[in-house]
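Trainee: Structural data only, the sequence is not supplied:
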């Protein structure tokens, strides 16, 4: 019986992480959001919250619930599911949804922001680094969330649909996940960012285009890739337990 070899992974302490990221100082930095800048899955959490609060119709609620069950069973792809989690809000006024995402983020997600990542972004911004946020979560929620980090909406690449006359449509414009994250960055001219941060296997393609890649709060699947590629990993203190 052949044993499986587990490759070693370099785990950085907080001082080591900051030192590695900031020297040499990066001109362009790219961050995933859910699980990287803050804990948890804000996209899924907001979907559940919005369904339970009655923000969307019963028909839409039943539809997205059935689709999510198929996603969990592997019958709906990651890209399709992320797109449908934005399309479910078709017909709503955008200002109404922005108000809802702001309420959800500041009550449910803001307490889960990793202090180390907030400080890192602050230091990068102070030095003039161009910072991008890339996420498969809806753009309204991500734009609200990264506002606290000083990242402008123009530097957010997230799952989005077309908005016409203030109303949300079901016409998908972008769903940045897996290889789509790197493609979305390429469309705005970012093809070789200095540093990239992500937490899951869906960030692997984006991490691969970086001059320096940093898995943060890495899932087991991403940890294996990090070991194979020699990427150092960092775990915020709040993810380590006692």
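Mentor: All right, it came through fine. None of the values given here were measured: they were computed from a predicted structure.
Trainee: Only C-alpha atoms from now on, for both contacts and neighbour counts.
Mentor: Fine.
Trainee: Which parts of the protein are strands?
Mentor: Under the criterion DSSP state E, strands of the chain are mapped to 11-12, 28-31, 130-138, 156-164, 167-174, 195-198, 212-215, 233-234.
Trainee: So which of those is nearest residue 78?
Mentor: Nearest to residue 78, of all those, is strand 130-138, at 9.2 Å by CA to CA.
Trainee: just checking, what packs against that closest one?
Mentor: If contacts are counted by 3 or more CA pairs under 8 Å, 6 or more residues apart in numbering; DSSP states H and E, strand 130-138 sits against strand 28-31, helix 42-52, helix 78-87, strand 156-164.
Trainee: If we use 6 Å, what do you get?
Mentor: strand 28-31, strand 156-164 (3 or more CA pairs under 6 Å, 6 or more residues apart in numbering; DSSP states H and E).
Trainee: One more to weigh against that first structure:
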């Protein structure tokens, strides 16, 4: 009789342990506050489905407008314009004139094309990598620190808990963003990718390293530098189209615009759609984060006549 009792106790112990293990395992996902139950359910189901994957699990995110706010102005632009005003504006030496000529081209050209990306790097050429890091970091802590979306922080924490490698892929200068993104999101510097340029003799040059992560170049950057098909990709604009289509799992679109109809060669497959319409037709997961105008800070970008980015105040959807 005692033998039978011991066997029952042992079975109950093992069964109880298995139940606790299964229960705790099933509760791994932490719901993201501010997103709908439907979104959370889809993310939880997706993440639980990745538990059996033994290979690298990669998630890739755009930066501006995806991880933190871009209203009223892009951080990369504000950082560069503020540095230009402080160091080169109204000066008559050759270096200052050359740098302000680049600024003039940025102010009066297309701010989404490859030439604009090249001009940003040309402006920073001649500085040390540490100096470029400091320009981005100082601008971030002065004007952008509150703009990191809390929902995206929670999503990143969930992904890390499920064993994902998290990568950031931006069309902004890599050295300008690496330091403050690393400090605030805990992502290793080598996984924070942007527009790269050759560093020679301790100075940044204007020699770009291809692929340039702009539009289709973002997909090429995933294939070239990350070297894995991501299971989740997050973006917010037309510029993230090709990158998001690299995902073999979740395509996450943040604050998608539903006013501007993308047209022409630059629109690619999004031609004739708004960003929101396109991704609704292609089964992306749509989420919303608060990105409102900052009325407290003074922006050099505004002073120099650049129209503000559209704001996306958080509303119920």
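Mentor: That came through fine. Fair warning: this is a prediction, and the values are worked out from it, not measured in the lab.
Trainee: Of the helices and strands packed on strand 130-138 of structure 1, flag the one that's most buried.
Mentor: Highest mean neighbour count of these: strand 28-31, a mean of 23 (counted as mean count of other CA atoms under 10 Å).
Trainee: So which bit of structure 2 is that one matched to?
Mentor: Using TM-score structural alignment, strand 28-31 of structure 1 lines up with residues 58-61 of structure 2.
Trainee: Pick out the residue nearest the middle of structure 1.
Mentor: Nearest to the mean C-alpha position of structure 1, counting by CA atoms, centre = their mean, stands residue 33 at 3.1 Å.
Trainee: Quick one, which of the helices and strands packed on strand 130-138 of structure 1 gets closest to residue 229 of structure 1.
Mentor: Using CA to CA as the measure, strand 28-31 is the one of those that comes nearest residue 229 of structure 1, at 18.6 Å.
Trainee: mean shift of that closest one relative to structure 2?
Mentor: Strand 28-31 of structure 1, aligned to structure 2 and superposed, deviates on average by 0.8 Å (mean CA distance after the TM-score superposition for structure 1).
Trainee: Aligned to residue 19 of structure 2, what sits in structure 1?
Mentor: Using TM-score structural alignment, residue 19 of structure 2 lacks an equivalent in structure 1.
Trainee: Secondary structure element for residue 19 of structure 2, which one?
Mentor: Using DSSP states H and E, residue 19 of structure 2 sits in helix 2-26.
Trainee: In structure 1, spot the helix with the most residues.
Mentor: helix 58-72 (DSSP state H).
Trainee: Kindly calculate the angle that that helix makes with helix 78-87.
Mentor: Regarding helix 58-72 of structure 1 and helix 78-87, their directions subtend 160 degrees when assessed with axes from the mean of the first three to the mean of the last three CA atoms, to 10 degrees.
Trainee: Give me the angle between helix 58-72 of structure 1 and helix 42-52.
Mentor: 150 degrees.
Trainee: Trace residue 144 of structure 1 over to structure 2, please.
Mentor: Mapped onto structure 2 by TM-score structural alignment, residue 144 of structure 1 lines up with residue 179.
Trainee: Now do the contacts for its match.
Mentor: Residue 179 of structure 2 is in contact with residue 133, counting by CA atoms under 6 Å, 6 or more residues apart in numbering.
Trainee: how about a cut-off of 7 Å?
Mentor: Going by CA atoms under 7 Å, 6 or more residues apart in numbering, residue 179 of structure 2 touches 133, 137.
Trainee: what about it, distance to residue 147 of structure 2?
Mentor: Remark: distance between residue 179 of structure 2 and residue 147 of structure 2 (CA to CA, to the nearest Å) = 16 Å.
Trainee: again with residue 303 of structure 2
Mentor: 21 Å.
Trainee: With neighbour numbers in mind, choose between those two.
Mentor: Neighbours around residue 303 of structure 2 and residue 147, counted as other CA atoms under 10 Å, are more numerous at residue 147. The numbers are 19 against 9.
Trainee: which position in structure 1 aligns with the more buried one?
Mentor: Counting by TM-score structural alignment, residue 147 of structure 2 corresponds to residue 112 in structure 1.
Trainee: which one is residue 218 of structure 1 nearest to, not counting chain neighbours?
Mentor: Leaving aside its sequence neighbours, residue 218 of structure 1 sits nearest to residue 199 (CA to CA, 6 or more residues apart in numbering; 4.4 Å).
Trainee: Let me know how buried that neighbour is, in neighbour terms.
Mentor: Neighbours of residue 199 of structure 1 using other CA under 10 Å come to 28.
Trainee: how about it, what's its match in structure 2?
Mentor: With TM-score structural alignment as the criterion, residue 199 of structure 1 matches residue 236.
Trainee: from what I can see its match touches residue 257, true?
Mentor: No: using CA atoms under 7 Å, residue 236 of structure 2 is not in contact with residue 257; the gap is 8.2 Å.
Trainee: The match of residue 199 of structure 1: what's it in contact with?
Mentor: 65-66, 253-256.
Trainee: Residue 98 of structure 2: which of these is nearest?
Mentor: Using CA to CA, the contacts of residue 236 of structure 2 come closest to residue 98 of structure 2 at residue 65, 30.8 Å.
Trainee: roughly how far apart are the residue nearest to that closest one when sequence neighbours are not counted and residue 77 of structure 2?
Mentor: Ranked by CA to CA, 6+ apart and with sequence neighbours excluded, the top spatial neighbour of residue 65 of structure 2 is residue 236, at 6.1 Å. In this view, residue 236 of structure 2 and residue 77 of structure 2 are 18 Å apart by CA to CA.
Trainee: what do you get for residue 38 of structure 2?
Mentor: For residue 38 of structure 2, the distance to residue 77 of structure 2 (CA to CA) stands at 36 Å.
Trainee: and what of residue 209 of structure 2?
Mentor: In this view, residue 209 of structure 2 and residue 77 of structure 2 are 21 Å apart by CA to CA.
Trainee: Tell me the residue in structure 2 aligned with residue 179 of structure 1.
Mentor: By TM-score structural alignment, residue 179 of structure 1 lines up with residue 216.
Trainee: Tell me how many other residues surround its match.
Mentor: 17.
Trainee: got the contact list for it?
Mentor: Under the criterion of CA under 7 Å, 6+ apart, the neighbours of residue 216 of structure 2 are residue 242.
Trainee: Show me what residue 63 of structure 1 lines up with in structure 2.
Mentor: Counting by TM-score structural alignment, residue 63 of structure 1 corresponds to residue 102 in structure 2.
Trainee: Its match: how many residues sit nearby?
Mentor: Around residue 102 of structure 2 there are 19 residues (other CA under 10 Å).
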